[in-house]
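In: Predicted model and sequence below, questions to follow.
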Amino acid sequence: MTTATAPSTAAAAARPIPPELTRLAAEHGLTLSGARPTLPRYLAQLWGRRHFVTTYATARMQAQYSTAKLGQVWHLVTPLLNAAVYYFIFGVVMHASHDVPDYVPFLITGVFVWDFIGSSVNAGTRAVHSNRGLVRALHFPRASLPISSVVQLFQQLLVTMGALVILLLAFGQTPAPSWFLVAPTLVLMAVFAAGCAMVMARIGSKNPDVSQLMPFVLRTWMYSSGVMWSIDQMLRTDQLPHWVSTALKLNPAAVYIDLMRFALIDSFSAHSLPHHVWPVAIGWALLAGVGGFIYFWKAEEEYGRG
């Protein structure tokens, strides 16, 4: 027996459904089209679309520079060019490299990590709004869109991490047991970035102008995350209010950057890390990942309207 669906949620929002129709739909097992599923069911639906998420992310990554002559090489060249610019401005002109051992490894590690976090947040802002046609045409868990954006950027990060290791070896870093800490740091970063992307996806779906503000927000966040300069060194020399010092040290981007530097750079010691750094890193990942997912799920039935 073929089942039907009740009117869409958009139509239901426009006019109330008469009680007799509601009773008739319940008798015949009809459900509201586009209604938000329960959280466990939503998780199951998302897991069922996992192959779509990874395939969609891979296709977007391969198509990103398909018209450029260097092709996928730009995934590596772009953060390296950013690092070169930052080195000239901050390391040479502004002398941020003073009293920072292994400044080049310090800088390129920070740039590679920040590029993933900042790009994930920025991509999440446009994930739903820029795919309105897909959202309106097909029924699927909308969280697939911001998550696929983060998966795409994570795939790029894994490629650039290989190049980062080569660069670190070239600048005198030696493999050590601490390098195994890269794996849990990457996982925590990915969960945190995915949560932030889902938060921004919901906000950006209703307020597209937010995407115009994000470059300014992300630039401010980057400068306060110690990408080009040492937060620990600055706190030793400058007398800042306690709340400012605490905010800088517990800044989630700075926490993940510092963990990656601690894992890969010989001269970056545990004294440069904030207190209880691993609980802080796990806490940020859970807060953003779980909280961001629930926040996005709450508006599931609203995406694609208007």
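Out: Arrived safely, thanks for sending. In this text the structure is predicted, and so the values were computed from the model without any measurement. Numbers count the residues shown, from 1 in each chain.
In: from here on, contacts and neighbour counts on C-alpha atoms
Out: Fine.
In: Could you grab the helix/strand/coil label for His95?
Out: Of the three states, His95 takes coil under DSSP: H, G, I helix; E, B strand; the rest coil.
In: And for it, the neighbour number?
Out: Counted with other C-alpha atoms under 10 Å, residues neighbouring His95 total 13.
In: could you list every residue that touches it?
Out: Shown in contact with His95 (C-alpha atoms under 8 Å, 6 or more residues apart in numbering): no residues.
In: for the one 10 residues further on, same thing?
Out: Shown in contact with Pro105 (C-alpha under 8 Å, 6+ apart): Leu167, Leu168, Phe171, Ile265.
In: Dump those residues to CSV, plus secondary structure, neighbour count and distance to Ser245.
Out: Formatted as CSV, those follow (DSSP: H, G, I helix; E, B strand; the rest coil; neighbours: other C-alpha atoms under 10 Å; distance: C-alpha to C-alpha, whole Å):
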residue, secondary structure, neighbour count, distance to Ser245
Leu167, helix, 16, 31
Leu168, helix, 20, 29
Phe171, coil, 13, 31
Ile265, coil, 24, 23
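In: Against that first model, consider the following:
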Amino acid sequence: MTQALHTPPPTISAPPAPPAPPEADLAALAARHGLSVSGARPSLPEYIRQLWARRHFIGAFATAKLTAQYSQAKLGQVWQVLTPLLNAAVYYFIFGKLMGTSRGIPDFIPFLVTGVFVWTFTQSSIMAGTRAISGNLGLVRALHFPRAALPISFALQQFQQLMFSMAALVVILLCFGTPVAASWVLAVPALVLQSVFNTGIAMIMARMGAKTPDIAQLMPFVLRTWMYASGVMFSISHMMSKHTDWPSWVTSALQANPAAVYIDLMRFALIDSFHASQLPPHVWAIATGWALLAGVGGFIYFWKAEETYGRG
């Protein structure tokens, strides 16, 4: 009797767990019930379709950011024109007067202001694109939308701001005696090509900035170096004529520099004294090539990492 009381009850072993279904069966089950991977990257045509469907959001977001940019300043939207004008005044004093880069360049003030305005468009688009994802993580994590809408909207914001600057540029050109000419129409395709180029670079930098936010701290130094090589404050053709001993690769790199190409095209379109002889050979082909390379390549590069934005 005592032995029976101290005998432990027999253990009942649990039945073996059924084997896990293979991944193929799980995928078939999910497809049967209309389930899809959360945050999966859509195909490229579908991604473009989704972006087009949100074109009104892109435009409204760009306009709202532009309006809010100077909302706390007393002069408000006037700073959209004052900022590049003040930069041009500083560059005129330092480079035009102190360093003498204005010598040999007719209509130097229209020449300089055009370069500053066009360069500012590229610089601001790239800087805004660098922070497009990393600076809007709350929006990225809260809502589902094609992430390319953000760098595109920031590039559109900078284009809208450029339109204010271009209005001021027209006034400056007329005040300094530059006549209205049929060549001004060429500014339209030049700005379209530059806008495509800027948007593509903004998308490249948005992906890089999303993974490595420290790039935003490095970009001002990179862009400042690029500006000095882009003929913003001086004429590249005039400089090359003075330095005929430069290696051929240096002159080729300066002429093919995309920022310099778009600046020179705008100067050729707007300034009567800037002649075709000052443009690099095949300038429109170079401008189109840069726009396609950056625009298409940047879009695909950004799309490839669509499912990674906002994670981590």
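Out: Great, that's in hand. In this text, all values refer to a predicted model and were calculated from it rather than measured experimentally.
In: ok, and the contacts of Pro105 of the first structure in the second structure?
Out: Using both residues aligned by TM-score structural alignment, their matches' C-alpha atoms under 8 Å, the second structure keeps these contacts from those: Leu167, Leu168, Phe171, Ile265.
In: What is the aligned counterpart of the last one in the second structure?
Out: Same thing as Ile265 of the first structure. Per TM-score structural alignment, the equivalent position to Ile265 of the first structure in the second structure is Ile271.
In: ok, that match to Pro106 of the second structure distance?
Out: 10 Å (C-alpha to C-alpha, to the nearest Å).
In: now swap in Phe121 of the second structure and tell me
Out: According to C-alpha to C-alpha, Phe121 of the second structure stands 24 Å off from Pro106 of the second structure.
In: Of these two, which one has the most company?
Out: Higher neighbour count among Phe121 of the second structure and Pro106: Phe121, with 24 against 13, using other C-alpha under 10 Å.
In: Now check Tyr295 of the first structure against the second structure: what is it aligned to?
Out: Match for Tyr295 of the first structure (TM-score structural alignment): Tyr301.
In: Now that match: which helix or strand?
Out: helix 283-304 (DSSP states H and E).
In: Now the residue nearest to the spatial centre of the second structure: closest residue in space that isn't a chain neighbour?
Out: Nearest to the mean C-alpha position of the second structure, by C-alpha atoms, centre = their mean, lies Ala202 at 2.3 Å. Residue nearest to Ala202 of the second structure in three dimensions, not counting chain neighbours: Gly129, with 4.2 Å by C-alpha to C-alpha, 6 or more residues apart in numbering.
In: who touches the residue mapped onto that neighbour from the first structure in this structure?
Out: The pairwise alignment with the first structure assigns Gly129 of the second structure to Gly124, based on TM-score structural alignment. Counting by C-alpha under 8 Å, 6+ apart, Gly124 of the first structure makes contact with Pro146, Ser149, Val150, Cys196, Ala197, Met198, Val199, Met200, Ala201.
In: for the equivalent of the fifth one over in the second structure, helix, strand, or coil?
Out: Ala197 of the first structure is assigned Ala202 in the second structure as its aligned equivalent, the criterion being TM-score structural alignment. Classification of Ala202 of the second structure using three-state DSSP returns helix.
In: ranges for the helices of the stretch 101-250 of the first structure?
Out: Taking DSSP state H, counting those that start in this stretch to define them, one finds helices in the stretch 101-250 of the first structure at 103-127, 132-137, 144-170, 182-206, 210-223, 231-237, 242-250.
In: if we can go back for a sec, so who does the match of Ile265 of the first structure touch?
Out: So Ile271 of the second structure contacts Asp107, Pro110, Phe111, Leu173, Thr178 (C-alpha under 8 Å, 6+ apart).
In: corresponding residue for the last one in the first structure?
Out: In the first structure, the residue matched to Thr178 of the second structure (TM-score structural alignment) is Gln173.
In: same question, the second one
Out: Taking TM-score structural alignment, the alignment pairs Pro110 of the second structure with Pro105 from the first structure.
In: For Leu70 of the first structure, which of the helices of the stretch 101-250 of the first structure is the nearest?
Out: Smallest distance to Leu70 of the first structure across those (C-alpha to C-alpha): 15.3 Å, for helix 144-170.
In: and that closest one with helix 103-127, angle?
Out: If you take axes from the mean of the first three to the mean of the last three C-alpha atoms, to 10 degrees, helix 144-170 of the first structure sits at 170 degrees to helix 103-127.
In: Comparing helix 144-170 of the first structure with the second structure, how large is the average distance?
Out: When the second structure is overlaid, helix 144-170 of the first structure sits 0.5 Å from its aligned residues on average, using mean C-alpha distance after the TM-score superposition for the first structure.
In: for Lys69 of the first structure, helix, strand, or coil?
Out: Applying three-state DSSP: Lys69 of the first structure is coil.
In: So what does it match up with in the second structure?
Out: Here Lys69 of the first structure is matched to Lys74 in the second structure, going by TM-score structural alignment.
In: Let me see the contact set for that match.
Out: If you count contacts by C-alpha under 8 Å, 6+ apart, Lys74 of the second structure has none.
In: what's the matching residue for Leu235 of the first structure over in the second structure?
Out: Matched to the second structure by TM-score structural alignment, Leu235 of the first structure sits across from Met240.
In: brain fart, Gln45 of the first structure
Out: So, by TM-score structural alignment, Gln45 of the first structure is matched to Gln50.
In: I'd assumed Arg147 was in contact with that match.
Out: No. Using C-alpha atoms under 8 Å as the test, Gln50 of the second structure is too far from Arg147 to be in contact (10.3 Å).
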